[in-house]
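J.: Below: sequence and its predicted model.
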Amino acid sequence: MRYPAGVSGKPQPSGVARCMKGAALAASLFVAGPVIAMAQSPLQSDDLTPVRFADLAGWAKDDHQAALAAFLRFCGPDARAVDSKDLFRLNQEKKQILCAAAHEATDARIFFENHFEPFQIRQNGFVTGYFEPEVSASREKTGRFSVPLLQKPDGLVHVPEKEQPKGWPKHLSHGRLFEGTLNEMPDRAAIMDGALVDEALELVWLNPIDAYFIHVQGSARLKLTDGSTMRVGYAGKTGHPYSGIAKLLVQRGEGTPEDFTMSGLRHWLEENPDKRDALFKENRSYIFFREVTETGPDLGPIGAASLPLVPGRSLAIDDSSLPYGMPVFVSAGFEDPDAPDLSFQRLMLADDTGSAIKGHGRGDVFIGSGEAAGRIAGEIRHKAVFTVLVPKSAAASLKGRAD
């Protein structure tokens, strides 16, 4: 198949969520969640109901300064340019005005209330959690560490749906360009059976279960046997559709969704080593990784917006629905990790995404790094209400249409 002129092969943003996406990134990847309608276009006025800040339960008690700090990442030199004029997206001039106000703000709550209008998403919401694992690994293959994370092969390109050549499988988002010809990548089963073994793509070696979970989460901190550490992140994918293996187990009567939280799924995999690899192969999506060196050890992994994620403030969303940088107030029925007596009611920033994160009312909360964060993330599967904060420069006409 010839490589179409419209397919540029431009690199895609790296991020925790981008993986699943092959990204449910999160506990949603581990359980059979509710059916969520897929967003086919950006959020529109008919999807929204205007509300008041005073009517947002938990708004007054939130740590608005922490939310402002997360917002300011989009005003720094590392932020991706925001130049689209679509609904909710600001051109550079309006973004600069908003960012100047954010930098000068002395009261974070007043900043948000003075510069944004809240609109509740009408679609029923559902939220899950995700995290950055910390696991042991080896630079060399051993009996314990027998499964590699692979680096991105040469020629891997993104094939946008609108630019797919004639005859290209509609479900494939990526392909491999070789001598001007676009070819389908091998899927997980083929790669596990050695389809890429001759290309020496091995980055690091892990035990099979840890390796699979890192494919789901999209990034990890690795403690290597030689005493060093390494951070790995998403570099690309084969483009095949993602299938949640926990959902498959539920469908086959192996347990209930409640049985297959992250810890429950790991336990099943450990107890059924003879069935493990066959189950892995049913998720055709396969992720490639790179060593991440551009973010410090005290910062979160890099999200799809090309910025370090902030625990408790970063939200993976459907990026066909919401733009990166959009403040979203999330109200859900699980306990706030920092205030166990309170329900989760926080202003977050849309800065990551995932192929399993589909629909206007779907979100994935980044909890943090390590085992404790993983325990919390694995238990989050809750109904939620999402309220987007639209810059006032874009909200005036929108509010009139939504009333």
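T.: The structure has been received and is ready for your questions. Numbers count the residues shown, from 1 in each chain.
J.: can we go C-alpha only for contacts and neighbour counts from here?
T.: OK.
J.: what helices or strands is the longest strand along the chain leaning on?
T.: Among the segments of the chain that qualify as a strand by DSSP state E, the longest is strand 339-353. Strand 339-353 sits against helix 16-19, helix 64-72, strand 314-317, strand 327-336, with contacts defined as 3 or more Cα pairs under 8 Å, 6 or more residues apart in numbering; DSSP states H and E.
J.: Ok, which of these comes nearest residue 156?
T.: Closest of the helices and strands packed on strand 339-353 to residue 156 is helix 16-19, at 14.8 Å (criterion: Cα to Cα).
J.: What is the subsequent helix or strand relative to that closest one?
T.: Heading C-terminal from helix 16-19, the first helix or strand you meet, by DSSP states H and E, is strand 48-50.
J.: Buried residues, that following strand. List them.
T.: 48-50 (16 or more other Cα atoms under 10 Å).
J.: between those residues, which is nearest residue 69?
T.: For the buried residues of strand 48-50, the residue nearest residue 69 by Cα to Cα is residue 50; the value is 25.5 Å.
J.: Would you agree that closest one is in contact with residue 56?
T.: No - applying Cα atoms under 8 Å, one finds residue 50 not in contact with residue 56, separated by 11.4 Å.
J.: Check the gap between residue 223 and residue 139 for me.
T.: Distance, residue 223 to residue 139, by Cα to Cα, to the nearest Å: 10 Å.
J.: Likewise for residue 206?
T.: Distance, residue 206 to residue 139, using Cα to Cα: 9 Å.
J.: cool, residue 182 as well?
T.: Taken as Cα to Cα, the span from residue 182 to residue 139 is 32 Å.
J.: who's more crowded, those two?
T.: residue 182 (22 against 16; other Cα atoms under 10 Å).
J.: right, and the helix or strand after the helix or strand that contains the more buried one?
T.: Assigned by DSSP H and E, residue 182 belongs to strand 181-183. Using DSSP H and E, the helix or strand that follows strand 181-183 towards the C-terminus is helix 188-192.
J.: need the contact list for the residue nearest to residue 343 when sequence neighbours are not counted.
T.: Excluding its sequence neighbours, the residue lying closest to residue 343 (Cα to Cα, 6 or more residues apart in numbering) is residue 335, at 4.6 Å. Residues near residue 335 by Cα atoms under 8 Å, 6 or more residues apart in numbering: 341-344.
J.: ok, structure two:
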Amino acid sequence: MIRLAFAAAALLGLAACTPPAPKQVAELPGWAEDRLSEALPPFLAGCRPPALPAALCAEAAAIPPGDDAAARAFFERRFTLRPAGEGLMTGYYEPEIRGSDTPSAEYPVPLHTRPADLVEVDLGRFAPDLKGRRTAGLVRDGRLDPYPERAAIEADAGRPALLWLADPVDRFFLQIQGSGRIILPDGGIRRVGFDGQNGRPYVPIGRVLVQENEIPRDKVSMQSIRAWLEAAGPERARAVMEQNPSYVFFRPVAARPDQGPTGAQGVPLTPLRSIAVDRTEIPLGSPVWIVTHHPLTGAPLRRLVLAQDTGGAIRGPARADLFWGWGEQAAHAAGPMQEKAELFVLRLRD
């Protein structure tokens, strides 16, 4: 939930104290303090033609590990600055959830695989002004119809399942995050990743609960929403979750346990160095400088990150979602993150 904007009078009063907007990469606020060598591995993971020149990728690969000065000089020399504006920065993570290979009384909730009748459409192939926009549906009588909403999908007991979970709330939040680690009864781990969405719009249930006066606007977080769902009971919780018609399907993924899930760019996400963006506003693979605050400590959070993922709720030129990693510690920081942020896109010099 976007925090209340500053009053216009306060903005006018601060105008005289506002520092000039940076025009060069080296002028970015906090630029000199970031460990820029840490941004090189995720940058190199997605650095490949035709998106970026091979010579540029080779130059970045030649920088010695841990050499912040060389990394700083590389980005200053090779990139120019495009301010993206001010917006909202939220956080996401890779959850760890109890599950099983087989259904049982303890694990009754199916984690659905991608259905064979789901058709995804890249709208930009049909209209240039829709570049980057996608939808999905199913074909009936030679026409593409909307795919069923969440409630209808969950009511269809015949749909194939990849795994079985203990709690429908776990499944709901796993769909929001888009990937996860399923902990089996024997201690084994199954990684699952995004494999399609039903094309329906994403409706944040935090907004629904605010409108219904269930949670105060300034108390909305992943943790507060989850607590409400668990306290509400199965029927009320399901009714609220069904107000989000969007539904995500999953596939098994082979990934090292020390790596994050694979994002929309096709590379593993790096904690605190990968963000999800609106790909119609910021091209995937772009280095992006973020100026925001830590959601728990309030300390300035200014660092170079890579646009390596997308999300159903990420829309707009300065809207981003910061990847925090996996497990409870990452969830603790990602859940409450609702911070005002300023974004600067680093563009390759001509």
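T.: Great, that's in hand. If you're wondering where the values come from, they're calculated on a predicted model, not measured in any experiment.
J.: quick one: TM-score?
T.: Remark: TM-score between the superposed chains equals 0.86 [TM-score structural alignment, normalised by the length of the second structure]; 324 aligned residues with a Cα RMSD of 2.4 Å.
J.: Off-centre distance for the helix or strand just after the longest strand of the first structure?
T.: Sequence order places strand 362-369 as the next helix or strand after strand 339-353 of the first structure, per DSSP H and E. For strand 362-369 of the first structure, the separation from the chain centroid amounts to 8 Å (computed by Cα atoms, centre = their mean, to the nearest Å).
J.: To what extent does strand 362-369 of the first structure diverge from the second structure after superposition?
T.: Compared with the second structure after fitting, strand 362-369 of the first structure deviates on average by 0.4 Å (mean Cα distance after the TM-score superposition for the first structure).
J.: Can you give the contact residues for that strand?
T.: Under Cα under 8 Å, 6+ apart, the answer for strand 362-369 of the first structure is 25-26, 36, 125-134, 300, 309-318, 357, 373-374, 376-377.
J.: Which residue range of the second structure does it align onto?
T.: Using TM-score structural alignment, strand 362-369 of the first structure corresponds to residues 319-326 of the second structure.
J.: end to end, how far does stretch 199-218 of the second structure reach?
T.: Chord length of stretch 199-218 of the second structure, first to last residue, is 30 Å (Cα to Cα).
J.: Could I get the buried residue list for that stretch?
T.: For stretch 199-218 of the second structure, by 16+ other Cα under 10 Å, it's 199-200, 202-206, 208-210, 215, 217.
J.: Residue in the second structure paired with residue 390 of the first structure?
T.: Match for residue 390 of the first structure (TM-score structural alignment): residue 347.
J.: can I assume that match sits in a helix?
T.: No - under DSSP: H, G, I helix; E, B strand; the rest coil, residue 347 of the second structure falls outside any helix and is assigned strand.
J.: Next one: the aligned partner of residue 152 of the second structure in the first structure from residue 184 of the first structure, what distance?
T.: Under the alignment (TM-score structural alignment), residue 152 of the second structure pairs with residue 190 in the first structure. Residue 190 of the first structure sits at a distance of 12 Å from residue 184 of the first structure (criterion: Cα to Cα).
J.: The corresponding residue of the second structure for residue 238 of the first structure and residue 212 of the second structure, how far apart?
T.: Using TM-score structural alignment, the equivalent of residue 238 of the first structure in the second structure is residue 198. Using Cα to Cα, residue 198 of the second structure is found at 26 Å from residue 212 of the second structure.
J.: now swap in residue 12 of the second structure and tell me
T.: For residue 12 of the second structure, the distance to residue 212 of the second structure (Cα to Cα) stands at 35 Å.
J.: is it true that residue 102 of the first structure touches residue 113?
T.: No - Residue 102 of the first structure is not in contact with residue 113 according to Cα under 8 Å; the separation is 11.7 Å.
J.: More neighbours: which of the two?
T.: residue 102 (20 against 16).
J.: Tell me the counterpart of the more buried one in the second structure.
T.: Superposed on the second structure with TM-score structural alignment, residue 102 of the first structure falls opposite residue 60.
J.: residues in contact with the spatially most central residue of the second structure?
T.: Compute the mean C-alpha point of the second structure, and by Cα atoms, centre = their mean the closest residue is residue 276, 4.2 Å away. By Cα under 8 Å, 6+ apart, residue 276 of the second structure lies in contact with 307-311, 314, 320-323.
J.: Tell me which residue of the second structure lines up with residue 351 of the first structure.
T.: Residue 351 of the first structure maps onto residue 308 of the second structure when the alignment is built from TM-score structural alignment.
J.: Residue 261 of the first structure now?
T.: Aligned partner of residue 261 of the first structure by TM-score structural alignment: residue 221.
J.: For its match, which non-adjacent residue is spatially closest?
T.: residue 336 (4.7 Å).
J.: Just to confirm, what residue in the second structure is aligned with residue 280 of the first structure?
T.: Using TM-score structural alignment, the partner of residue 280 of the first structure in the second structure is residue 241.
J.: ok, its match - contacts?
T.: So, once contact is read as Cα under 8 Å, 6+ apart, residue 241 of the second structure ends up touching 172, 205.
J.: What residues does the closest residue to residue 98 of the second structure other than its chain neighbours make contact with?
T.: Among residues not flanking residue 98 of the second structure along the chain, residue 183 sits closest, at 4.8 Å (Cα to Cα, 6+ apart). For residue 183 of the second structure, the contacting residues are 96-100, 189-190, by Cα under 8 Å, 6+ apart.
J.: at 6 Å what do you get?
T.: Residues in contact with residue 183 of the second structure, defined by Cα atoms under 6 Å, 6 or more residues apart in numbering, are 97-99, 189.
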